[in-house]
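Peer 1: need a structure here:
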Amino acid sequence: MARRFAALTTAHVADACVRAGVTVRCAPSALRAVTPGSRVAGRVLPARHVGSVDVFLEAYETARPDDVLVVDNGGRLDEACVGDLAVLEAQAAGVAGVVIWGLHRDTADIRAIGLPVFSTGALPTGPLSLRERPADALTSATVGDWTVSAADLVFADDDGVLFAPADRADELLTLAETIRDTERRQAERIRAGHTLRAQVGFDAYLAKRRETPTLTFRDHLRAVGGAIEE
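Peer 2: Purely as a prediction, here's the structure:
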């Protein structure tokens, strides 16, 4: 799965979700790579942070190769919950990357480690208090509007972070590859002087729409086999 995603983007996977009728679960746009150009894909390894690093260490005990630690710190902006030691230990445990619904610190050291880390930003201070640990601290994590678990995959790159059901992985990646290949062919033809408008018969669409005002561009694209949306 990680190998196939290496030749894709989160945009391809998001479009595949739309085409397959799977809910598109994007993390809030503030969640970005600590090191631009980072990318990761893997099974969600959830951890709800309550003020202590031990929840991460316990998650690493059950980590499978290429899992991605997904840290839920409630999107807090008053404390960082992941630092260089937690990231270095993730790397030692075989974890493929870290996604944080919250802040990180030790930016320079994290970049030097080289493990893909995504967060909403950086702050010097670590956890400010120790809070009560919920029963589901290691079974689910909430990121923005979405609650995810080991039944989900996470994909992340420069466009952001996306979650998808693990049991639909092959279908979604196959669709994403088809979308990528179609877009590449269209891009190559644009560079060769054949505009996208010509490729999709845009003038014909405008003519048909004058006759049938309810005709949508997506309906037209489906008819001509030139889908660039959905």
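Peer 1: please make it C-alpha for all contacts and neighbour counts, starting now.
Peer 2: Noted.
Peer 1: distance from the lengthiest strand in the chain to the middle of the chain?
Peer 2: Longest strand of the chain, by residue count under DSSP state E: strand 40-48. Centre-to-centre, strand 40-48 and its host chain are 11 Å apart (Cα atoms, centre = their mean, to the nearest Å).
Peer 1: where along this structure do the strands fall?
Peer 2: Ranges of strands within the chain are 25-26, 32-33, 40-48, 68-72, 80-82, 97-101, 103-104, 117-119, 141-143, 146-148, 152-157, 160-165, based on DSSP E.
Peer 1: sorry, back to before: residues in contact with the longest strand of the chain?
Peer 2: If you take Cα atoms under 8 Å, 6 or more residues apart in numbering as the criterion, strand 40-48 is touched by 1-2, 5, 55-56, 59, 63, 66-73, 96-97, 116, 134, 136-141, 148-157, 166.
Peer 1: Leu130: which of the strands of the chain is closest?
Peer 2: Distance to Leu130, taken as Cα to Cα, is lowest for strand 80-82 among the strands of the chain, at 11.5 Å.
Peer 1: now do the end-to-end distance for stretch 20-36.
Peer 2: With Cα to Cα, to the nearest Å applied, stretch 20-36 spans 30 Å between its terminal residues.
Peer 1: only the buried residues of that stretch, if you could.
Peer 2: 25-28, 31-35 (16 or more other Cα atoms under 10 Å).
Peer 1: and stretch 176-191, by the same measure?
Peer 2: In stretch 176-191, counting by 16+ other Cα under 10 Å, buried: 176-177, 179-180, 183, 186.
Peer 1: another one to check against the first:
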Amino acid sequence: MGNDDIVERLRDIGTSTLSDALDRIGLPGAVPGIVPFDARLRLCGRAFTGQYEPVDDTGGTVGDYIDDVAPGEIVVLNNQGRLDCTVWGDILTYVSSSRGVGGTVIDGVCRDVRPSLQLDYPVFARGRSMQTGKDRVRLADTGRPVLLGEVTVAPGDIVVGDADGVVVLAAAEAERVLAVAAEIDEAEDRIRQSVAAGSRLDAARAATGYHRLQTPGSRP
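Peer 2: Next comes the predicted model:
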């Protein structure tokens, strides 16, 4: 997708800080329960969305959409949190890794976990299972808003994932969230520096307004 300044500036901001920033602004975006298979790996990029639904007697497939995903984009799949069938496996991991896709986030489960670990390809999901989604679910649509838990993800929204989980930043709000997150990071850095210089933790926290950093309407 070329140079994407806001995505680049978000790469080094942790999901914990972004979640606190979302709380202070009063926006949704933190997604409980979706975690990485490899906690060393991060993802940050614009969302490419896919919606799954149960298959019926008219048939349908799990989809051949991966060729439409641009390098750097994050594949976001809503399989309605199902734990009994997967919508991602080793072939998709291999193709995505080889083409520079930024990672995959699934409201559901993934199989063939080992290749994602071997290729350092970030996959975030609610768990893992060997059971295929073929003949159980089908791809209903791509390129429309989907849900991760209770958080809506529209195409082009920014998805950030790290060892603590996943947050979603609406494209129109990303700059504002980043600005608040930077303030929070700066305040927490001042706490660490004060403690390193010999200050008591409670005094350092009081000086930076630590307990109100995430409170709606507050400022450090």
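Peer 1: residues in contact with stretch 18-25 of the first structure?
Peer 2: 14, 17, 146, 162-164, 172, 175, 230.
Peer 1: and if you look at stretch 88-98 of the first structure?
Peer 2: If you take Cα under 8 Å, 6+ apart as the criterion, stretch 88-98 of the first structure is touched by 40-42, 57, 60-61, 63-71, 87, 110, 113, 115-118.
Peer 1: any quick ChimeraX command for the buried ones out of these?
Peer 2: Typed into ChimeraX, the line below selects the buried ones among the contacts of stretch 88-98 of the first structure, using 16+ other Cα under 10 Å:
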select :40,41,42,57,60,63,66,67,68,69,70,71,87,110,115,116,117,118
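Peer 1: can you tell me which residues contact the residue mapped onto Val195 of the second structure from the first structure?
Peer 2: Matched across to the first structure, Val195 of the second structure falls on Ile190, judged by TM-score structural alignment. Contacts here follow Cα under 8 Å, 6+ apart; on that basis Ile190 of the first structure touches Leu196.
Peer 1: quick check: Ile190 of the first structure vs Val87 of the first structure, distance?
Peer 2: Counting by Cα to Cα, the gap from Ile190 of the first structure to Val87 of the first structure is 43 Å.
Peer 1: and the helices in the first structure?
Peer 2: 2-5, 10-20, 54-61, 84-92, 107-113, 169-191, 196-199, 202-211, 217-224 (DSSP state H).
Peer 1: quick one: which of those is nearest Trp101 of the first structure?
Peer 2: helix 54-61 (14.0 Å).
Peer 1: and the closest one, what does it pack against?
Peer 2: strand 40-48, helix 84-92 (3 or more Cα pairs under 8 Å, 6 or more residues apart in numbering; DSSP states H and E).
Peer 1: now those in CSV, with distance to Arg105 of the first structure?
Peer 2: Converted to CSV, those look like this (distance: least, Cα to Cα, whole Å):
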stretch, distance to Arg105 of the first structure
strand 40-48, 18
helix 84-92, 7
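Peer 1: quick one, which of these is packed in tightest?
Peer 2: Mean neighbour count (mean count of other Cα atoms under 10 Å) peaks for strand 40-48 among those, with a mean of 27.
Peer 1: so how far does that one sit from its counterpart in the second structure?
Peer 2: Once fitted to the second structure, strand 40-48 of the first structure is off its aligned match by 0.9 Å on average (mean Cα distance after the TM-score superposition for the first structure).
Peer 1: which residue numbers in the second structure go with that strand?
Peer 2: The alignment of strand 40-48 of the first structure onto the second structure (TM-score structural alignment) spans residues 43-51.
Peer 1: equivalent analysis for stretch 10-20 of the first structure, please.
Peer 2: Counting by TM-score structural alignment, stretch 10-20 of the first structure corresponds to 15-25 in the second structure.
Peer 1: also stretch 67-83 of the first structure?
Peer 2: Under TM-score structural alignment, the match for stretch 67-83 of the first structure is residues 73-89.
Peer 1: my guess is Val76 of the second structure contacts Val87, does it?
Peer 2: No. When contacts are counted by Cα atoms under 8 Å, Val76 of the second structure is not listed as touching Val87 (11.0 Å).
Peer 1: now for those two: what residues contact both?
Peer 2: In contact with both Val76 of the second structure and Val87: no residue, using Cα under 8 Å, 6+ apart.
Peer 1: roughly how far apart are the corresponding residue of the first structure for Ser98 of the second structure and Glu61 of the first structure?
Peer 2: Matched by TM-score structural alignment, Ser98 of the second structure corresponds to Ala92 in the first structure. From Ala92 of the first structure across to Glu61 of the first structure, the span is 11 Å (Cα to Cα).
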